[in-house]
Structures are given as C-alpha cells and as structure tokens.
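Asker: No letters, just coordinates:
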C-alpha cells in the first residue's frame, strides 16, 4: 500500500478521497493548498508515493505546484483531479509530468483504478531504480557492444585504421555504419585532419556532382562564387560517402577517376586539383548484385571494396541490447528533464525479444517515444510501441513452416512447386511483419527475385 498526499482546498473532496483510499489500505496525508503541500514535501517527500492534486486553489494552484514538483521531486507520481477541465489545462498538466487526469465529479471506481495503477507504477519504478546500472560516464561517440559479431568488427577497424586503403561498410540501414566510419578515422594517423560526411542518397543527383567536386563562379546559373567540393575540404583527411549505391552511373565514372588519379576538377574548370583523401564508403544495398544487373560499375566496386566490413544487424547481436539501452537512456535523460532514466526488466525483455527491422535507429526512436509517455523517466512495457509489446515468442505452430498440400489430378510438378513456393513466401512475410528484405533472407532468396515473385503470386 502507498502513502498518498491529497492536495485540495475543498474539505469535502479530501474527506471523500480519504474515505475511498483508506478502505484500500493506503495512508493519507492532506494539504489544503499548494504551499502547505510544498512545505510538507520539502521535509517528508520520501514518505510520499503519490499525490492527488487539485488545480484551482488559493495561494498556490496545482499547475504552480506541478512545476516546482517536477524540478524538486521528479520521481513523485501526481494525479490531477479538477472540475476545471479544459484542453489547455490537460495539456499543461501532462506536459508538467502528471501521471493521469481525473475530472470532477469523479467516479469512485475510476479513482480506485487510477490510484491502483499509480501504486503499481511507483513500485515498478522503485524496483527499476534499484537495479544495477552500467557506468555510462563515457564518450557518447563510443561504439556499444561486446558481442562476438561486434568484436570481429572492432578487429577489422583496428587493422584498417593503421592504413589508408578504401573501406566499404556494408549493413542494413540503422546499424551504425557512420559511427564505424568515425572510429576508423579517429583511430588513424589522419585523426587531426577533417572527416567529411556526404550522404549520396540525400542530395539530388544534379547537385551531388558540384557538392563532391565543387564549382567555379559562373559554372551554372546561381553559381555566384567559387566553392570547393567535399574532396577538397577533406584534403589530407577522410571522406565518408554514405549510401554509395545511390550514385548514378555518370557520377560513378567521375568518382572512379578521382580515386585513380587522386585529382579532381571543379565544375566550370579544366584545371586539375591534386587531392590526398582516404575514402570510406557505406551502403545498405548489395553492390555485387548491382554490378551484375549493370547498376554499379565493376571497376569502381573493386576500387572501393578493398576491405569490406559487414556491420551486423541488431537482431544478430541481441546480447548487446541491454548495454545499448542503458547507454541511450543515459544520453536522453537530460533532454526529457530527468536526472536519470530507467527501464524495468519486463520492458527490457520485450526489447530483447523484438526482431528490430530498423536496427539501432529504430531502438533510439522507440526509447525516445517511451520516455515521452513515461513518468519519472521509468520505462514500463505499456510505454513501448505495439509492435514491441506484441513481439512475444510465437507458438511452434506459428514459427514453423509446415506444408499442408493436397494433390489432385491434373497437378504438375511445376504447379506443385509454385504453390509450395507461394506458401513458403507467405509464411516468411508473416514471420517478418511484411518486411520483404528480411523475408527473402529467411528463405535465402535474392531480394529482387523475392519481390518479383511477390508480384507474380499477388502477395503485395
């Protein structure tokens, strides 16, 4: 049971709430306005688990008290109870950290339910805060993960950092390829020189050439001054080209020449400029397949792919999830107004069971969203997205593909194989929540072939 502080200037309301909650076994403390409540909290706040708070009171109203409580006692759960329910009041109270909002005249059952939930929340919060937390007082730039898959990445990063050879970082979107590129640069002899990032997929093709190679004044309409390109800016340092698979064939030719000759020409100029740049590229696409389909030049592919490093997907390194979560929560706490943020074991277990199609970037977004809806910076299962909470292990029947097909006269081996393939593809799509890339990997099919067959079998 909990110690509950009731703050309301109406004695009848305090009596009603006291009567209801004492029957539930709670200990009740009362205050007739915000000033009295604040004095009590300053001396005995550790004894209070939940505060029931009216908004309109003399001397100090509820919203004023909420502002002070959020700063001084961020762990205190507050339930607002008021007769003056407006959209503005509701939004303001919730933005100040109120756990819930009850409108007078209130329903007794509703009060009991909300207080019971708040008590459970307070108990879980205390348990989460008592759990040992990893020491995260380290650079936010460090790479998180002690799994065997990441240890292999670290070894390769260490080896290539001592050289200037081109490195191709491969992996799904959101796996942290840019952070690995930064690690290579800052562990190299060029660490005191520029690291320049270019996202080839985020810049329109007609602008990307001038972005990479620069331009002279008057080279095109709008070129009112000479501008050096990213190659020049990265001279003696490192140029990181992300999403290199999005580069057009025309730009691939110019990039190849720049790498081979170690010189570039600005748009509108015929004067070559010598460059000394270490190039790191990254892609979430299969460049080898793109070469086969004529979408990527083979000579550029082999020029970039001197040392390939495969960054594992988050589902392939799930043992790193607890450390990643605690590191991210540590870095987000201040942004959300908390000295420290926490996650319950139940919530962490759900994160561990999830398959993470969006990898670390998705994990970051899930945690940020959860902190928005949390109280006191403690993430409970209900604060996670539905896709996470629905990720409990499936039954053996659901997670295993079993072919149940009846043969009939007129069937051919071709039609039987097609029906089998279609059934297997439907199963794989169900296992991966419709993600065709992951479904194709599950069946060890090429992504392009899987997508084409989805169209043939009308699985879209």
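Answerer: Thanks, I have the structure now. If you're wondering where the values come from, they're calculated on a predicted model, not measured in any experiment.
Asker: okay, CA-based contacts and neighbour counts for the rest of this
Answerer: OK.
Asker: is it fair to say residue 439 lies in a strand?
Answerer: No. Counting by DSSP: H, G, I helix; E, B strand; the rest coil, residue 439 is not part of a strand but helix.
Asker: Provide a list of residues in contact with it.
Answerer: 425, 428, 429, 431, 432 (CA atoms under 8 Å, 6 or more residues apart in numbering).
Asker: Pasting the second one now:
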C-alpha cells in the first residue's frame, strides 16, 4: 500500500483530501505546516508528498528544498491557488514532480498521484540483475543464458556515460527494466526519471505532455504548464515505444538531441534542458524509415548505443529460472506459501512459444497460482490462461485479433447511434466485461480480483457498485483463500 503525506494548513482541505485518498486504498498521513511535514519525512518513509505552496511559517518551497536534502528521490507534488501558479512552476523547475491547481479536479488529481507514485517507484525500486530465482524482490532482470549475459555487459558499459541509448526487443521482453537499470547505475541516479509512453496519448496531448505549453497556447490553456522533459532537467527521460511516435513530434525530439533545447507549445523562445534520452521500441525502425513513418536522422541520433533484448524463445534455459522467480514473488504478494510447479507444468512452460515473452509468462503464472488454490501448479492450471499449441484460433495474446474483434463491436455500436454519451456507455460496457471476467477467474474473490486488475480494492468495489454488476459466481470460503472476499 502506497503511503502519502499531505502537508497543508487548510484543515478542511487536508481532511477531505485524506479521506479521498484513503478511499482509493492509500495510507495517508497529514501535517498542518511545513515544519510538521519536514518532521514527518524525517520520521517515516513515504512514497509521495503532496505539499501546499503558501503556508504560514516555513513556506512550501522551503519545505520542498529541505525534503530534497533528506531524500532526492521522494516525489513531491505541490498544490497552489491560481494566483501563485508561477511559484508552483518554479518548484517544478527545481525538481517537484508536478503541481495541482486549486480548486482541483478529482479525477485529474488521482491520475497525477498515480503517475507520481509510479515515477517514484521507478527511481527508488532497484533493478537487480541475474539474482537468485528464489528472490522475492520485484523489478529483477532474471536470466543466466549467453544472450542475457550480453545484455548485462551492455548495461554496464553504457550506464556511466551520457550516451543516448536505443533499447530494442519484442513486446514483453523487459525494455523498461533495462532502461531503469541504466538510469540507476548512471551518474544521474537520484535525479528525475520520467517515463513517457508514446502510444498512450493522442498526438496533440503527447506533444504538450513532452514539451509543455504557454498560457493561451490553445483553448483551455489557462496557465503555463511545464512539460515532462523540462521537469526531468538534470535527469533521464525514457521514451517507450518511440517507433510509434508521430513524425511531427519526432522532429522536436531530434532538435532536443541536437541542440539540448525545446520550445513549449505557443512559445517563441527556446528553453535549454539537460536530459539524457533512453528510448525503446518493438518496431522494425529500418522498415519504418523505408515506409517514411520514421525519420532516418532521428534513428541515427537515437542509436548511439543499441541494447538488443532477446525474445524468450531464444533463451529457453531461462524459462524455469523466471518461473521460480515469479512463483516466489506472486506467492509473497498473495500472502500464501509458494506451492511450486509440477514437473509436467515445468515441461509445458519450457516448450510453450510465449509470443508475449516474459510479460506473458509472468501473467500466466500469476493467474495459474490463483487457479491452483495453494496446490502445486499443474499443466491444466496454465492451460486455463494460455491457448495451448493444439487449440484452434488465435492465442489470447494475439493483440491484432483482439483489436479487430473489439473494433468491429465498437463500429457496430457507434453506427447504431443513440445516447449522446456514447463514449461513456461503451467504456462502461468494456469495464463491466473485464471486471466480470476477473471475478469469474477468482471465483468471486474481490480482493484477488482487485490484485489481478491492478486496482485498489475500494476502487474495484466502487466500480462494481457504479455499474450495478450482479456477479453470479461462487464466492470462495475463508478456508479456501485464507482471506475474506
């Protein structure tokens, strides 16, 4: 459970904000002043601090500077009224993760807090390489095969330099872990490390997310916003799935790499920045250049150093090492003894092609552990969550088929017209299907379903209530699961 400290002299806002975060499943502490907040940070390890800028006594900026002295990797989000936006921007330039404008939008604040916690985790959770398979520490790169030894050597050679690195490999091979390992062994460790997924946002939003914007740059730009690249000044930016980045933004990234400067949307002056760029892609960039969807000049700027991650099928001897690691890790997460795998299950996973690579193997073992109910995982348990080699039809990991099916359904529903809130309706329909499947897989256990979905249990319960879901499935007993659902 992530722990958050709220520092604000407004008692009503502090209490209501804490209540909101607790309902989302966070552990929350409160402090009424900068001095009290600083004392709390000295006494307890937090995952995030939300700090008001204007407070009597020690100001928010002074408290922020002191917190940075105690722990430079602790993410801090500052809160401010519209009248003090420039102060918040200065805090962001000095290393604050971002700022919240009062009065704030609840959904936007919760999303920002999720991003800040993830960024903090990226900076603080150490990535270990080639550790013992029975290690239960998350974020390890597992493997002793010759291809993985080459990866470890590459990380060691490039980490202490400031060279731009291009990490290549199929989806699910662990490109983000390699980027984190490079960052954590670099001279910039302890400075900001921000991850930008280049396919998660539409083109216009991605550009403003990366480079920021000036007040009035577009409709709704009520104040200046610092972009992620400027936020990470002095640190490292990881551009994930850069092969899918729009050409217009590729041009701006090229300028950043060439001139070490950027220009916010709506701005007319360049801002100098000092960031190291790590990039990753599962695309064939050479083919993309031929098809004129990726810039050749950017390609050569990115591949100063290239780290190639092998697919799981090319390191079969690592499969059982990975399986032992994930079984230990997930058993610990589920607060149960590790039941292990039968010899037949080990043989099965060794011979499965794993098109989704390490990510698919991890997901399959996590779900199989739920199905096994404390007994050693058998081939039948694994078969329930992956498409077997003799089964007809596409694998459950076949994204193209899934996209086609969902796309056809979406087109049919959109063509039908009707409710003006069509997007919300479709989103709720998909959400309901996903939650029902998770609850069916866990036999109605809400706690395990929340873990499977990556949600806080209160969030899952609120979605079930909002969607008025009637779950017709057998709820496991405390004897079966070791916990109430």
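Answerer: Arrived safely. Everything numeric here is computed off the predicted structure, so don't read it as measured data.
Asker: Once they're superposed, what TM-score comes out?
Answerer: Overlay of the two chains. TM-score (TM-score structural alignment, normalised by the length of structure 1): 0.55; 269 aligned residues with a CA RMSD of 2.6 Å.
Asker: among the contacts of residue 439 of structure 1, which are in helices?
Answerer: Within these, residues falling in helices by DSSP state H are 425, 428, 429, 431.
Asker: Which of those are buried? Put it as a PyMOL command.
Answerer: Restricted to buried positions by 16 or more other CA atoms under 10 Å, the PyMOL selection for these reads:
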select buried, resi 425+428+429+431
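Asker: Among the ones in helices among the contacts of residue 439 of structure 1, which one sits closest to residue 332 of structure 1?
Answerer: Closest approach between those and residue 332 of structure 1, by CA to CA: residue 431, at 31.9 Å.
Asker: Surely the closest one is in contact with residue 391?
Answerer: No. Using CA atoms under 8 Å, residue 431 of structure 1 is not in contact with residue 391, being 10.7 Å away.
Asker: can you list the ones in helices among the contacts of residue 439 of structure 1 in JSON lines and add distance to residue 305 of structure 1?
Answerer: Shown next, in JSON lines, are those (distance: CA to CA, whole Å):
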{"residue": "425", "distance to residue 305 of structure 1": "32"}
{"residue": "428", "distance to residue 305 of structure 1": "31"}
{"residue": "429", "distance to residue 305 of structure 1": "32"}
{"residue": "431", "distance to residue 305 of structure 1": "33"}
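Asker: With respect to residue 124 of structure 1, which of the ones in helices among the contacts of residue 439 of structure 1 is nearest?
Answerer: residue 431 (32.0 Å).
Asker: Which residue, other than its chain neighbours, is closest to that closest one?
Answerer: Distance criterion CA to CA, 6 or more residues apart in numbering; nearest residue to residue 431 of structure 1, sequence neighbours excluded, is residue 399 at 7.0 Å.
Asker: Can you tell me how far that neighbour is from residue 327 of structure 1?
Answerer: Counting by CA to CA, to the nearest Å, the gap from residue 399 of structure 1 to residue 327 of structure 1 is 32 Å.
Asker: what's the answer for residue 126 of structure 1, then?
Answerer: Distance check for residue 126 of structure 1 against residue 327 of structure 1: by CA to CA, it reads 20 Å.
Asker: between the two, which one's more packed in?
Answerer: Remark: of residue 126 of structure 1 and residue 327, residue 327 carries more neighbours, 19 against 15, as counted by other CA atoms under 10 Å.
Asker: now for that one: what does it line up with in structure 2?
Answerer: Residue 327 of structure 1 maps onto residue 325 in structure 2 when the alignment is built from TM-score structural alignment.
Asker: Also residue 224 of structure 1?
Answerer: Aligning on TM-score structural alignment places residue 224 of structure 1 opposite residue 222 in structure 2.
Asker: can you check residue 242 of structure 1 too?
Answerer: Under the alignment (TM-score structural alignment), residue 242 of structure 1 pairs with residue 240 of structure 2.
Asker: Report how many residues lie close to that match.
Answerer: Neighbours of residue 240 of structure 2 under the rule other CA under 10 Å: 24.
Asker: how near is it to residue 216 of structure 2?
Answerer: For residue 240 of structure 2, the distance to residue 216 of structure 2 - CA to CA - is 29 Å.
Asker: residues contacting residue 236 of structure 1?
Answerer: Taking CA under 8 Å, 6+ apart, one finds 190, 193, 194, 275, 276, 277, 278 in contact with residue 236 of structure 1.
Asker: Spell out the secondary structure type for it.
Answerer: Put simply, residue 236 of structure 1 is coil when judged by three-state DSSP.
Asker: hang on, the earlier thing: what number of residues lie near the match of residue 224 of structure 1?
Answerer: Close neighbours of residue 222 of structure 2, defined as other CA under 10 Å, add up to 12.
Asker: Could you do residue 400 of structure 2 as well?
Answerer: 10.
Asker: ditto for residue 229 of structure 1
Answerer: Using other CA under 10 Å, residue 229 of structure 1 has 20 other residues around it.
Asker: can you pull the contacts of it?
Answerer: 210, 211, 212, 213, 214, 215, 266.
Asker: aligned partner of the fourth one in structure 2?
Answerer: Read that as residue 213 of structure 1. Aligning on TM-score structural alignment places residue 213 of structure 1 opposite residue 211 in structure 2.
Asker: Quick check, its match in contact with residue 264.
Answerer: Yes. Residue 211 of structure 2 lies in contact with residue 264 (CA under 8 Å); the separation is 5.0 Å.
Asker: before we move on, the earlier item: find the nearest non-adjacent residue to the match of residue 213 of structure 1, please.
Answerer: Closest to residue 211 of structure 2 by CA to CA, 6+ apart is residue 227, at 4.4 Å.
Asker: Against residue 212 of structure 2, how distant is that neighbour?
Answerer: Residue 227 of structure 2 sits 4 Å away from residue 212 of structure 2, going by CA to CA.
Asker: any residues in contact with both of those two?
Answerer: Going by CA under 8 Å, 6+ apart, residues that sit against residue 227 of structure 2 and also against residue 212 are residue 264.
Asker: how about the strands in structure 2?
Answerer: Using DSSP state E, the strands of structure 2 run over 3-7, 27-31, 48-52, 76-81, 98-102, 128-129, 140-141, 165-168, 193-197, 236-240, 261-262, 271-272, 276-281, 305-308.
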